[in-house]
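> Below is the sequence, then the predicted model.
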Amino acid sequence: MSIGDVIAELGRDSGFMANVTAWETLPARAGQLVELPEALHPALRGALQRRGIPQLYSHQAEAVTSALEGRPSIAVVTPTASGKTLCYMLPVLQALLNDAEATALFLFPTKALAHDQLAEIGDWIGASAGFDSAGADGPAGAGFLAAYDGDTPAAQRRPIRQNARAVLSNPDMLHAGVLPYHGDWARFLAGLRYVIIDEMHSYRGVFGSHVANVMRRLRRVAGHYGSHPQFLLTSATIANPQQLAESLSEHPVKVIDNNGAPQGRKHIVLYAPPLYDPIQGLRRSSVLESQELAVRFLKGGLQTIVFGRARLTVELLLSYIREGLQGSDRSGEEEENAVHISPSAVRGYRGGYLPLERRQIESGLRNGSVRGVVATNALELGIDIGQLEAAVICGYPGTIAAAWQQWGRVGRTTGESVAVLVATAGALDQYVVNNPRYLLRRSPERALANADNLMLLVDQMRCAAFELPFAEGDRFGRSPFTGEVLELLAEEKSVQQFGNRFLWRGEGYPSRQFGLRSVGGEPVVVQAGSSDRAPASGAGSRQRFT
């Protein structure tokens, strides 16, 4: 069956349509193509031609041209699958081709996304003949290009520090594994031309505020070695891209949001499971409804992704979908037209899987051997997972931006696609599906980060003082509280003033004392009375409660 047949069959199903609260069809849109920028290196022009890309989308050309002109910061804010990777990859590769000492740092919010991009950038390096003389050897660059994160074997880390010119990492590793040891990275930092921050919309709240301070530390250490990198940022659609980009880079930012990529016809369906007890307001399980829809799409021949909000939901859905593929409650004619899918062709994807297993699933989605995947929001970001045609979202993901991100995982070409949001019985989910304008017409939420939150700033300035001394009058990025925090650190004897310089005198590595994803501190143990139950524990502030 074609996707058009599956969608038409869905529309004719009166039982299904009785519970649909909204069905919106986004029309197909042609792409806006422009000529390659004149300043682009001949080797990169050749690589584009060999990969069948004689022209760029308008937003890609604008981003590349602006970066090559030397603008301090650029933020590309376009939907999923609009080709944002080329917006930063072409300027970076050009800098590496033109200057044998130039380096670039790519930051991704997850290791999975970094490794996905490692393969993509490696392919481009292999296709660009000019890198033969720039030190690259083979698709992965043989040390020229490398991922540096918690999965990197210890034996490979020193060669990467000594030889790599393009490093893919994440803010957590930069915070704890690179900046505290910046002396080992002197060559790399001295040549740092570009810092790429992908999926910028992920850096909000506590995590984003921490990352903004890590960027302050990076600029400070890079400046110590004589480099002042450009920042290239990419993001899905958010309400305040300029504000967020400027809080991360602390430079004036040019925002490019005129999406020139084509889009296929997309059907967005909001679905409220039926009531089985109207008096008590009890509805059929969203998990079971999502399972039935996923099986329907898979048997219709559509490569399908199902999103669950929790790991347990993912495992339940995976089990139910595999069971559904083995049986059938369809009519004889429908079953005869159905595509027979092996249950093993549907895989789960969530945190906790081994890196090799995740890579195999991603590869299977790209080559088509994996026909369905059930995932948490681990696959919400821009990992290349092929040409998916159908998405089922089990439960509202919590924000408008996240919903559009998940819908954007399908229809990544000009082909038709369908995405269904199956609401849970919760009040928020029911409000969203019964007020479709809230989800389909409102702007996505703002992504906010506050680098000057004192709870976070004090921790980050401890790290900065460990990395390099402060002098009187120095500012930590644009923070107006630098002097006051240094006085506090001197009072607690983390730093000591010698003349006009503040030198680190604390114990150990301060970056090891907290993570970036929480307002961390020492563990807190809570135990009530003389209960025999095991005490609860968690991270908390430095004040200890019992």
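Nice, I can see it. Numbering: from 1, shown residues only.
> When you work out contacts or count neighbours from here on, use the C-alpha atoms and nothing else.
Fine.
> Burial check on the closest residue to Ser82 other than its chain neighbours, number of neighbours?
Counting by Cα to Cα, 6 or more residues apart in numbering, Ser82 lies nearest to Ala261, which is 5.2 Å off, once chain neighbours are set aside. Using other Cα atoms under 10 Å, the number of residues around Ala261 comes to 23.
> now stretch 439-449, how far from the centre of its chain.
Distance of stretch 439-449 from its chain centroid, counting by Cα atoms, centre = their mean, to the nearest Å, is 17 Å.
> before we move on, what about stretch 51-61?
For stretch 51-61 - counting by Cα atoms, centre = their mean - the centre lies 23 Å from the chain centre.
> Check what contacts it and list those residues.
Outside stretch 51-61, the residues that touch it by Cα atoms under 8 Å, 6 or more residues apart in numbering are 31-37, 48, 76, 83-84, 86-87, 256-261.
> Comparison target, given below:
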Amino acid sequence: MEFRKSLTSLLHALKQEKEFCEQIVHWHTIPSKEAEAVDLPDDIDIRLKTALQNRGISELYTHQHEAYQFANKGSNFVAVTPTASGKTLCYNLPVLQKILNDESSRALYLFPTKALAQDQKSELNEIITEMGVGLNSYTYDGDTSPAIRQKVRKAGHIVITNPDMLHSAILPHHTKWVSLFENLKYIVIDELHIYRGIFGSHVANVIRRLKRICQFYGSNPQFICTSATIANPKELAETLTGKEMELISKNGAPSSKKHFIFYNPPIVNKPLNIRKSATLEVRRLAGHFLKNKIQTIVFARSRVRVEIILTYLQELIKNELKQKSIRGYRGGYLPKQRREIEQGLRNGDVLGVVSTNALELGVDIGRLQVCIMTGYPGTIASAWQQAGRAGRRQGEAVIIMVASSSPLDQYIIQNPNYFFEQNPETAIINPDNLVVLVDHLKCAAFELPFKNGDTFDGLELEDILQFLAEERVLYYNDNTYHWMNDSFPAHNISLRSASQENVIIIDQSDIASVKVIGEMDRFSAMTLLHDEAIYLHQGVQFQVEKLDWEEKKAFVREVDVDYFTDANLAVQLKVLEEDMLIEKESAGYGFGDVTVQAMATIFKKIKFDTHENIGSGPIHLPEEELHTNAAWISLHSFNKEDMSEKRLEESLIGVAHVLQHVAPLKVMCDPSDLHVVAQIKAVHNNKPTIFLYDRYPGGVGLAKKIYETMNSVLLEALNLLSNCPCHNGCPSCIGTESISNSIKKDTYLLLTKLAIKE
């Protein structure tokens, strides 16, 4: 009880502190909840039951029990419950039971990150050791040594891997994995909400290939998925796996009392509505808790931010606590360091940890009491994942979200109801994106030939296969399409982009060890990998020293700077085909295929937190063309007495800036996945129009979802604008502070005309 008292009394003291109270926008208390549990099922193997009881598990939460029942019935299901609610047992229990019943059974676990896979493997192996049976669980990733790989293929009851390894190292070599594919009973997909946008569209096709190979070897595995809370978990699971799903959403796990505090730093520049640095406020708030020896986690968005906050906090408490009691945790740390930090958090040696989202996913890190977020993490699902790091065991917990000046942060902080009372985020994928689909059909044809009349998990293929045969990619003979190239295609296809002609990113920070750290599609590279761009990779800042456009190589070096870069794209957008249209009195909404011709012109250096422009430079790159999907809003008429054409153009740009920050909220994507362009006179209808288009060739469904929810997106934009305390526009709303006085009012007026009243 000592911990709880000190936290409760500290909260009481902070409430009395004027400086703290004045910045609190919302204080939301979530009451504690008792567990809803049932006895362990009678049909569980006695060895497994004993192992669970030895680990203190003598009953199942209701959602775990429901999962076990669905698994026994042969149903595919998706379990959606909060962090730390014991989702792991939803799949480990049925999988282990199945293997104990029939030791030839196999299971495949897919995790989005290596760290999560390692953590889950440790937990699984502890249960297996307790059972005292010869059951093998192995991780199969890029770090698996060649000597162990053969053992995994032949004798792995449970193979733990990631989608990239499945795509490039397992499926193309399925003949080496016969014992896995012949006996595969379960496929587990953890952290389902991660598989969205282009990545999710690729993974859906990897799963189509996996099912095709299972069918070839005579197996028909069940799918078990788990996810953080999103608006459409069942729909996402069904689209990703191509299987009908049962939904488990009633959480039976207990939870502690939680205080969720929205904190907005004080304004330091009123005309520009620029607030005090979120980083400095986080240092001050975290210092309060750490000095009182309350275990605290601080989340930051990048590795550089992690290091800055870590340095601040270690300096702040150096006279009171040991240096090692405050640690950083991020990508780039060695597994040994990570395990040591996790262990320190569990046993209390580590009092505070500053982390990127590396600790957001389900790694067990004990009984932290306070979680402080440096800015909004980007999605409500992520925010709840981070909040779930605190109060995992019994006792009170505090979560503080400290906003930056960015429009998204300001929107969330000013709209607590949006955050707490609804879950508007829809994870969207489009497995039938033609560019993505064709790539995976090449991979599938390499793995197994296609016969006339074959489908790809129900999708008709004749036209695409004929096209690939005409292009001499496939060879058609005796009613069968065969792969006819020396190399296998999976190596050249990245699950993270929709283009084959990717730019390779080469890190030359250490001349003795130059290495490739990533790749990016050409269209994105124009604005993110131009000379002098600041490129973020796993939270690390790199500066692009040279972009070799011809050779498709970007040479980068690690730096530590307090700004990021943002490039201007000169965009010409033409509507190729209008698929859907809604016409009302003041405005019309459309959706269809578009072609985007874009040229990167200049880039700006923008200071963290304050978003001040601190420099710029030219970009010398050729024009690129992109065929994709777009949603658009056109204004039918405007009164020239109310607004001149110049002011209308300025207002359109203001609306576009607001939409650029609000729209990604609805479709749960990164703001860079969805681009917004304003045209004073659109080519296809000669009207003032704002386009929102998918940044990926062929589109992944983001623009379509925006079209379907256009009115609610516009109403959210109005909300953001009316809640911004600036007078004339600022970086937190319409993106500028230099245009004439009433531009914010004009932007608001334009938005009200565009938002069609039903």
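Sure, I can see it. Nothing here was measured: the structure is a model prediction, and the numbers come from that model.
> now the strands for the stretch 351-500 of structure 1?
Here the stretch 351-500 of structure 1 has its strands, by DSSP state E, counting those that start in this stretch, at 372-375, 390-394, 417-422, 470-471, 495-498.
> Nearest to Asn213 of structure 1, out of these?
strand 470-471 (15.5 Å; Cα to Cα).
> counterpart of that closest one in structure 2, which residues?
Strand 470-471 of structure 1 lines up with residues 450-451 of structure 2 when matched by TM-score structural alignment.
> can you tell me the distance between the two ends of stretch 539-546 of structure 1?
End-to-end distance for stretch 539-546 of structure 1, by Cα to Cα, to the nearest Å: 13 Å.
> Please produce JSON lines containing the strands of the stretch 351-500 of structure 1, extended by distance to Asp99 of structure 1.
Shown next, in JSON lines, are these (distance: least, Cα to Cα, whole Å):
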{"stretch": "strand 372-375", "distance to Asp99 of structure 1": "42"}
{"stretch": "strand 390-394", "distance to Asp99 of structure 1": "44"}
{"stretch": "strand 417-422", "distance to Asp99 of structure 1": "44"}
{"stretch": "strand 470-471", "distance to Asp99 of structure 1": "32"}
{"stretch": "strand 495-498", "distance to Asp99 of structure 1": "39"}
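> Compare these and give me the one nearest Ile268 of structure 1.
Proximity to Ile268 of structure 1 (Cα to Cα) singles out strand 417-422 among the strands of the stretch 351-500 of structure 1, at 5.1 Å.
> what stretch of structure 2 does that closest one fall on?
The aligned range for strand 417-422 of structure 1 in structure 2 is 397-402, by TM-score structural alignment.
> what comes into contact with the matching stretch?
Stretch 397-402 of structure 2 has contacts (Cα under 8 Å, 6+ apart) with 256-265, 278, 281-282, 368-376, 387, 390-391.
> Tell me how many other residues surround the alignment partner in structure 2 of Leu288 of structure 1.
Taking TM-score structural alignment for the superposition, Leu288 of structure 1 sits opposite Leu280 in structure 2. If you count neighbours by other Cα under 10 Å, Leu280 of structure 2 ends up with 15.
> Leu280 of structure 2 should be in a strand, yeah?
No - going by DSSP: H, G, I helix; E, B strand; the rest coil, the assignment for Leu280 of structure 2 is helix, not a strand.
> Identify the residue of structure 2 aligned to Gln513 of structure 1.
In structure 2, Gln513 of structure 1 lands on Asn492 (TM-score structural alignment).
> before we move on, back to that, what's in contact with the match of strand 470-471 of structure 1?
Outside stretch 450-451 of structure 2, the residues that touch it by Cα under 8 Å, 6+ apart are 479-482.
> Share the number of residues neighbouring the match of Gln513 of structure 1, please.
Asn492 of structure 2, neighbours per other Cα under 10 Å, totals 13.
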